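*Asks:* Sequence and predicted structure, then a few things I'm wondering about:
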Amino acid sequence: MIKVTLTYPRRGDVRFDTDYYLGHHVPLAARVFGALGVRRIEVEVVVDQVRATEPDVFAVTNQYWDSLEQARAAFADPSVAQVRSDAHNFYDAGPPTVRYSTLHIAEIPQEDANT
């Protein structure tokens, strides 16, 4: 599984409209990327950060894809232009930082409920 992470950094007096992002942009992205095969989209609105006066990012969005090739093809698809062009409606600092990662999950052992 591939995780694509989009990060919206705080930079100076940059505007980030959380209500617009959650109410319009995320549903738009879910429709467009859903048609291209994304498995799941998670959004984190950052409210605090350890050892900082304020968080260094406004939000982090994680998308989950079956393969790196599928994710790259989706981001190159012409239909994604409508998602990109909507970003100026909620964020003033240009495109988000995007990174592709492999996903590894550590299972937490559970105690036997019968003991």
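*Replies:* Great, that's in hand. Numbering: from 1, shown residues only.

*Asks:* going forward, measure contacts between C-alpha atoms and count neighbours the same way
*Replies:* Fine.

*Asks:* Where do the strands of the chain begin and end?
*Replies:* Along the chain, counting by DSSP state E, strands occupy 2-9, 40-45, 57-65, 97-102.

*Asks:* Not counting its own residues, what contacts the longest one?
*Replies:* Residues from elsewhere that reach strand 57-65, judged by Cα atoms under 8 Å, 6 or more residues apart in numbering: 1-10, 16, 37-47, 71.

*Asks:* repeat for the last one
*Replies:* Residues from elsewhere that reach strand 97-102, judged by Cα under 8 Å, 6+ apart: 1, 2, 3, 4, 5, 6, 7, 8, 9, 68.

*Asks:* that older thread, dump the strands of the chain into a markdown table; add distance to residue 83 as well.
*Replies:* Output for these, formatted as a markdown table (distance: least, Cα to Cα, whole Å):
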| stretch | distance to residue 83 |
| --- | --- |
| strand 2-9 | 13 |
| strand 40-45 | 14 |
| strand 57-65 | 13 |
| strand 97-102 | 14 |
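
*Asks:* Looking at those strands, which is nearest to residue 28?
*Replies:* Smallest distance to residue 28 across the strands of the chain (Cα to Cα): 11.7 Å, for strand 40-45.

*Asks:* another one to put next to it:
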Amino acid sequence: MIKVSVMYPNTPGARFDHDYYRDTHMPMVKARLGAACRYYTVDKGLAGGAPDEPATYVGMCHIFCESVYAFQSAFGPHANQIMADIPNYTDLAPILQISEVVVEHG
């Protein structure tokens, strides 16, 4: 299984609408990816590792798929629509990473 992490840096003065991201954007992404997206999570940054340190990322999502191929095959046809929605909730450029999930505990 792979995890696609999309992270938004916590930049002073930047705009990020958590409600829109959680309630509109991510359900749209899930609908477009269909069965290729096994599940997803949405995170809201609270703090950094040191006391009183701001969060590194203001928000992020993690999309879990069976393989890179499954993700790319499902995302590709809808990439333009998904990317075009970004200005509706932020003026930040997302950082993307694809990782292999090597341990998962319930």
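*Replies:* That came through, no problem. In this text, all values refer to a predicted model and were calculated from it rather than measured experimentally.

*Asks:* Pull out the buried residues from the contacts of strand 57-65 of structure 1.
*Replies:* 2-10, 16, 38, 41, 71 (16 or more other Cα atoms under 10 Å).

*Asks:* For the spatially most central residue of structure 1, which non-adjacent residue is closest in space?
*Replies:* Closest residue to the average C-alpha location of structure 1: residue 61 at 1.5 Å, with Cα atoms, centre = their mean. Nearest residue to residue 61 of structure 1, sequence neighbours excluded (Cα to Cα, 6 or more residues apart in numbering): residue 43, at 4.5 Å.

*Asks:* For the closest residue to residue 45 of structure 1 other than its chain neighbours, grab the count of nearby residues.
*Replies:* Nearest residue to residue 45 of structure 1, sequence neighbours excluded (Cα to Cα, 6+ apart): residue 59, at 4.4 Å. For residue 59 of structure 1, the neighbour count with other Cα atoms under 10 Å is 20.

*Asks:* same deal with the one 3 residues further on?
*Replies:* Residue 62 of structure 1 is flanked by 19 other residues according to other Cα under 10 Å.

*Asks:* mind listing what the residue nearest to it when sequence neighbours are not counted touches?
*Replies:* Closest residue to residue 62 of structure 1 apart from its sequence neighbours, by Cα to Cα, 6+ apart: residue 5 at 4.6 Å. Residue 5 of structure 1 sits next to 60, 61, 62, 63, 97, 98, 99, 100, 101 when contact means Cα under 8 Å, 6+ apart.

*Asks:* sorry, back to before: the contacts of strand 97-102 of structure 1 into CSV, with extra columns for distance to residue 85 of structure 1?
*Replies:* Converted to CSV, the contacts of strand 97-102 of structure 1 look like this (distance: Cα to Cα, whole Å):
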residue, distance to residue 85 of structure 1
1, 28
2, 24
3, 23
4, 19
5, 19
6, 15
7, 17
8, 15
9, 18
68, 24
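
*Asks:* Quickly check these for the two that are furthest apart.
*Replies:* 1 and 9 (25.3 Å).

*Asks:* Now the buried members of the contacts of residue 5 of structure 1.
*Replies:* 60, 61, 62, 63, 100.
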